[in-house]
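Novice: give me a 3D structure for the following:
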Amino acid sequence: MTEQNKDNCCDCNLTDELLENIPDNEELEEISDIFKSIADPTRLKILFLLKNGELCVCEIFDALDKSQSTVSHHLHILKKEKIINGRKEGKWIYYKLNNPEILEKLAEFSKVIE
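Specialist: As a prediction, this is how the structure comes out:
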């Protein structure tokens, strides 16, 4: 706490205790990146498309009615955050959720903030 803040604050001395409950900056950055990666309607649609299992990228293109480059961009972001993974079979890539519980957790989260 700065000297200026000490003059304007109570004498409770809880600062160290409060800071112990905050994850370190690296962990906060990771959490923030995950939220950013799913904070897009198209990426959320991709997650819901993959809810019932693996899909070929061509099926994702068709379902979203978006260009190949747009869908690829969104898939890349989700892959980077390890939310989905892909496997190549011939000339196609098949995507699936790394952990299907993510959709349940998102539903729980949205109920908490209602």
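Novice: going forward, measure contacts between C-alpha atoms and count neighbours the same way
Specialist: Will do.
Novice: so what's E54 up against?
Specialist: Contact partners of E54, counting by Cα atoms under 8 Å, 6 or more residues apart in numbering, are 94-97.
Novice: the same query, at a cut-off of 10 Å, please.
Specialist: 84-87, 93-97 (Cα atoms under 10 Å, 6 or more residues apart in numbering).
Novice: quick one: those as CSV, columns for secondary structure and neighbour count too.
Specialist: Listed next are the contacts of E54 as CSV, based on DSSP: H, G, I helix; E, B strand; the rest coil; neighbours: other Cα atoms under 10 Å:
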residue, secondary structure, neighbour count
I84, strand, 21
N85, strand, 19
G86, strand, 19
R87, strand, 12
I93, strand, 15
Y94, strand, 17
Y95, strand, 21
K96, strand, 22
L97, strand, 25
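Novice: another one to check against the first:
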Amino acid sequence: MKSCEVGTGEKPNEDQIKRLKKITSEIPDDDILLQNADTIKALADPTRLKILHLLKCGELCVCEIITAMEKPQPTVSHHLNILKKAGFLKWRKEGVWVHYSLSNPKITESLDELIKNR
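Specialist: Reported below is the predicted structural model:
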């Protein structure tokens, strides 16, 4: 299959157009891509990554997370809310305390694999 060269002014041939239509038909629509980007953005913060790594060993009370993070409660709560909204965390309330765990226990493995292969 002949490929287009940048700057030559050549147009894709019929086979290339068919191939491109097939490829583009398999790409999620823009709304889905925007949601996916927002989910990925939730991971783009060292504090949130640290929280995920803390939780890979199991459920922790918010007070334990605050202590381990050595950050003020409002800061930790802010990051926990972002991770919750993105679907990375489960939580349950017990009295006045909230306990957090990973919604998918393999999330940290997936992150490690993603970063390892960059």
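Novice: picking up where we left off before, and the contacts of E54 of structure 1, which two are furthest apart?
Specialist: Using Cα to Cα, the contacts of E54 of structure 1 span at most 13.5 Å, a distance reached by I93 and L97.
Novice: now do the shared contacts for those two.
Specialist: Joint contacts of I93 of structure 1 and L97 (Cα under 10 Å, 6+ apart) are 54-55, 85-86.
Novice: tell me how far the ends of stretch 96-111 of structure 2 are from each other?
Specialist: With Cα to Cα, to the nearest Å applied, stretch 96-111 of structure 2 spans 32 Å between its terminal residues.
Novice: repeat that for stretch 37-51 of structure 2.
Specialist: End to end - Cα to Cα - stretch 37-51 of structure 2 spans 20 Å.
Novice: what's the matching range in structure 1 for that stretch?
Specialist: The alignment of stretch 37-51 of structure 2 onto structure 1 (TM-score structural alignment) covers residues 32-46.
Novice: report the central residue of structure 1.
Specialist: I34 (2.9 Å; Cα atoms, centre = their mean).
Novice: make sure it is indeed in a helix.
Specialist: Yes: under DSSP: H, G, I helix; E, B strand; the rest coil, I34 of structure 1 sits within a helix.
Novice: who touches it in this structure?
Specialist: Shown in contact with I34 of structure 1 (Cα under 10 Å, 6+ apart): 28, 77-78, 80-83.
Novice: buried subset of the residues you listed?
Specialist: 77-78, 81, 83 (16 or more other Cα atoms under 10 Å).
Novice: okay, and which of these map to helices?
Specialist: With DSSP state H as the criterion, helices contain 77-78 from among the buried ones among the contacts of I34 of structure 1.
Novice: closest to D7 of structure 1 out of the buried ones among the contacts of I34 of structure 1?
Specialist: The closest of those to D7 of structure 1 turns out to be E81 (Cα to Cα; 43.4 Å).
Novice: trace that closest one over to structure 2, please.
Specialist: Alignment note (TM-score structural alignment): E81 of structure 1 maps to A86 of structure 2.
Novice: what residues are up against its match?
Specialist: With contacts defined as Cα under 10 Å, 6+ apart, A86 of structure 2 is in contact with 35-36, 38-43, 80.
Novice: neighbour-wise, which one of these leads?
Specialist: L80 (22 neighbours; other Cα atoms under 10 Å).
Novice: from D38 of structure 2, how far out is that one?
Specialist: Counting by Cα to Cα, the gap from L80 of structure 2 to D38 of structure 2 is 15 Å.
Novice: over to I107 of structure 2?
Specialist: From I107 of structure 2 over to D38 of structure 2 the distance is 16 Å, taken as Cα to Cα.
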